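Novice: what follows is a predicted protein model with its sequence.
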Amino acid sequence: MNIHAIKAIYRFEMARTGRTLFQSIVSPVISTSLYFVVFGAAIGSRISEVDGISYGAFIVPGLIMLSLLTQSVSNASFGIYFPRFTGTIYEVLSAPVSYLEIVIAYVGAAATKAIIVGLIILATAALFVPLEIQHPGWMLLFLMLTAVTFALFGFIIGIWADNFEKLQFVPMLIITPLAFLGGSFYSISMLPPFWQKVTLFNPVVYLISGFRWSFYGQADVDVGVSLAMTLLFLGLCLAVIWWIFRTGYRLKS
């Protein structure tokens, strides 16, 4: 394992965050805080509690997960797409660095950025509502697994995309709607029985449900199922990335 190569790519990606601090950190935190204020004030005034939890506190895990998903995908997709766009990816591929080390560096940097944003949003939310984290270890596990999984997914998108429009297509038109419909702002038990069953086909439901369970000990889906679905999606992303490097899809042409 070439640790020096991993560190070099990782530090380069993290340094880019410092140069674009407002876009990378400040902007998503402000946007999520506005979600919290608007939804917490507008809907919270009509819904006092959900499953015995104040509405303002109930939506915090969903908001963190919404930001975590979008930031993981966006950071990872841009991180690998830009070297492809400029042609510097060929220098990385020709260097004595294995494909595994490349993935670890790029995905690790993207996941780190997303986790930082998620923790900042968590601290910001604590200023508005009293938070309770019943299972902090599980909370960190879901936080890291989700960030890594969707950073891998973003890595795949960054290789697949051949222009900036495609780079933004999946996060804006797929990930964000799935997060909104995955129980970020409500419990799926509030839906009619038919739509409860339909919602279970949304993979984001399991992520948000497991993450919310780590806070309040209540979930729409069993926490074991949530963890299993997260690991399944992680395995699928790893399999696709293995195929990409094995075939050189959009990397060697």
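Specialist: Perfect, thanks for sending it. These numbers were taken from a predicted model, which means no experiment stands behind them. Numbering: from 1, shown residues only.

Novice: going forward, measure contacts between C-alpha atoms and count neighbours the same way
Specialist: Will do.

Novice: what are the boundaries of the helices in the stretch 51-200 of the chain?
Specialist: Secondary structure of the stretch 51-200 of the chain (DSSP state H, counting those that start in this stretch): helices at 55-86, 89-94, 99-125, 136-160, 164-170, 176-180, 193-199.

Novice: show me what contacts the most centrally placed residue in the chain?
Specialist: The C-alpha lying nearest the average C-alpha coordinate of the chain belongs to L69 (CA atoms, centre = their mean; 2.2 Å). L69 sits next to 114, 146-147, 150, 175 when contact means CA atoms under 8 Å, 6 or more residues apart in numbering.

Novice: got those as CSV, with distance to G62 and neighbour count columns?
Specialist: Below are the contacts of L69 laid out as CSV (distance: CA to CA, whole Å; neighbours: other CA atoms under 10 Å):
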residue, distance to G62, neighbour count
A114, 15, 34
T146, 13, 28
A147, 14, 28
F150, 16, 30
I175, 13, 18
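
Novice: kindly indicate which of those residues lies nearest W160.
Specialist: Distance to W160, by CA to CA, is smallest for F150 among the contacts of L69, at 14.9 Å.

Novice: dropping in the other structure now:
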Amino acid sequence: MGLNIHGIRAIYMFEMNRTFRTLAQSIIAPVLSTSLYFIVFGSAIGSRMGDIGGVSYGAFIIPGLLMLSLLSESISNSAFGIYMPKWSGTIYELLSAPVNWVEVLLGYVGAAATKSLMLGLLILLTSRAFVSYEIQHPVWMVAFMILTAITFCLFGFIIGLWADSFQKLQVIPLLVVTPLTFLGGAFYSINMLPPIWQTVSLFNPVVYLISGLRWAFYGEADVHIGVSVGMTLGFMAMCLGVVWWVFKTGHRIRR
């Protein structure tokens, strides 16, 4: 039995239309926020710092800021997308529709990943106004961004299924993901840290994401690119397993 393409498309288009209805909140606000980081860290502070690994500080922080936006938006877009049907009660229409969990996942996660990647590319273009940079491995960069967006949209989907209030939707992104990103080498190389803190940093999963994206930009990374890809794929597989279990058991789907 093949996939219900019409069902997937209906979910996907509904989510994409919601984004364009809230364009200022979904796209413009994150781009402006990231631009402020470039102004403060890239221009003001970066002009007073030396190069890191032969890369100017303003260019060095681009992968970290891009990853910060990508993670935050992937999680929030996907979590909000599946939480709203639960909150409004329309989740029952979705569960009774002729779509299985794979098709529901493709619709919601596909739309959330598309929005996150659109935002990532806009931020990348915006950064040109503040910093000059070159991308050594553009294909790897796009592939790694897609992999990261899909993985953390899956993670956000799980958060949306777990949450039973709007406050809980923000707990993990604000109190866990954002701090880990700041401590994961977004604004520095972990090689600049004392040896003990370098070891501690390796337990931060976001280090591997930022390192992988930085390698795609500049060919230099704190962690080997193979390890970064492997960690990301492992987390994706774990998220898929959790989503499959949730739909199989019905746990947390119904309020």
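Specialist: Structure's in. What do you need? Note that the coordinates shown come from a computational prediction; the quantities given were computed from them, not determined experimentally.

Novice: drop the TM-score for these two in here.
Specialist: Here the TM-score for the pair of chains, by TM-score structural alignment, normalised by the length of the first structure, is 0.98; 253 aligned residues with a CA RMSD of 0.8 Å.

Novice: quick one: closest of the helices of the stretch 51-200 of the first structure to A239 of the first structure.
Specialist: Proximity to A239 of the first structure (CA to CA) singles out helix 136-160 among the helices of the stretch 51-200 of the first structure, at 10.3 Å.

Novice: mean deviation (superposed) between the closest one and the second structure, please.
Specialist: When the second structure is superposed, helix 136-160 of the first structure averages 0.4 Å from its matched positions, counting by mean CA distance after the TM-score superposition for the first structure.

Novice: residues near L200 of the first structure, how many?
Specialist: 15 (other CA atoms under 10 Å).

Novice: gap between it and F153 of the first structure?
Specialist: 20 Å (CA to CA, to the nearest Å).

Novice: now do A109 of the first structure
Specialist: 14 Å.

Novice: stretch 117-129 of the first structure aligns to what range in the second structure?
Specialist: Under the alignment (TM-score structural alignment), stretch 117-129 of the first structure falls on residues 119-131 in the second structure.

Novice: oops, could you answer that again for stretch 218-225 of the first structure instead?
Specialist: Going by TM-score structural alignment: stretch 218-225 of the first structure matches residues 220-227.

Novice: kindly report the same for stretch 197-204 of the first structure.
Specialist: Taking TM-score structural alignment as the measure, the second structure aligns residues 199-206 with stretch 197-204 of the first structure.

Novice: so which of the helices of the stretch 51-200 of the first structure gets nearest V221 of the first structure?
Specialist: helix 193-199 (11.0 Å).

Novice: after the closest one, which helix or strand is next?
Specialist: helix 203-216 (DSSP states H and E).

Novice: before we move on, the earlier item: give me the contact list for the match of stretch 218-225 of the first structure.
Specialist: 53, 189-191, 208, 211-212, 214-215.

Novice: out of the helices of the stretch 51-200 of the first structure, which comes closest to M1 of the first structure?
Specialist: helix 99-125 (7.2 Å).

Novice: that closest one vs the second structure, average offset?
Specialist: Helix 99-125 of the first structure sits 0.4 Å off on average (mean CA distance after the TM-score superposition for the first structure).

Novice: ok and that helix relative to helix 55-86, angle-wise?
Specialist: Put simply, helix 99-125 of the first structure runs at 150 degrees to helix 55-86, going by axes from the mean of the first three to the mean of the last three CA atoms, to 10 degrees.

Novice: tell me which residue of the second structure lines up with Y90 of the first structure.
Specialist: Using TM-score structural alignment, Y90 of the first structure sits opposite Y92 in the second structure.

Novice: any idea what L183 of the second structure aligns with in the first structure?
Specialist: Aligned partner of L183 of the second structure by TM-score structural alignment: L181.

Novice: and that match, how far is that from I174 of the first structure?
Specialist: Separation of L181 of the first structure from I174 of the first structure (CA to CA) stands at 11 Å.

Novice: tell me which of the two has more neighbours.
Specialist: L181 (16 against 11).

Novice: what sits against the more buried one?
Specialist: Applying CA under 8 Å, 6+ apart, the residues near L181 of the first structure are T199.

Novice: now the one 5 residues further on
Specialist: Under the criterion of CA under 8 Å, 6+ apart, the contact list for Y186 of the first structure reads 50, 59.

Novice: nearest spatial neighbour of the residue mapped onto F153 of the first structure from the second structure, chain-adjacent residues omitted?
Specialist: In the second structure, F153 of the first structure lines up with F155, judged by TM-score structural alignment. For F155 of the second structure, ignoring the flanking residues on the chain, the nearest one in space by CA to CA, 6 or more residues apart in numbering is C239 at 6.0 Å.

Novice: what about the counterpart of that neighbour in the first structure, neighbour count?
Specialist: Residue correspondence to the first structure (TM-score structural alignment): C239 of the second structure is matched to C237. Number of residues near C237 of the first structure (other CA under 10 Å) recorded here: 20.

Novice: the one 4 residues further on now?
Specialist: I241 of the first structure has 21 neighbouring residues, counting by other CA under 10 Å.

Novice: T249 of the second structure too?
Specialist: By other CA under 10 Å, the residues close to T249 of the second structure number 9.

Novice: how near is it to M67 of the second structure?
Specialist: Counting by CA to CA, the gap from T249 of the second structure to M67 of the second structure is 33 Å.

Novice: what's the burial count for whatever residue of the first structure lines up with R48 of the second structure?
Specialist: By TM-score structural alignment, R48 of the second structure lines up with R46 in the first structure. R46 of the first structure: 10 surrounding residues under other CA under 10 Å.

Novice: brilliant, that's me finished.
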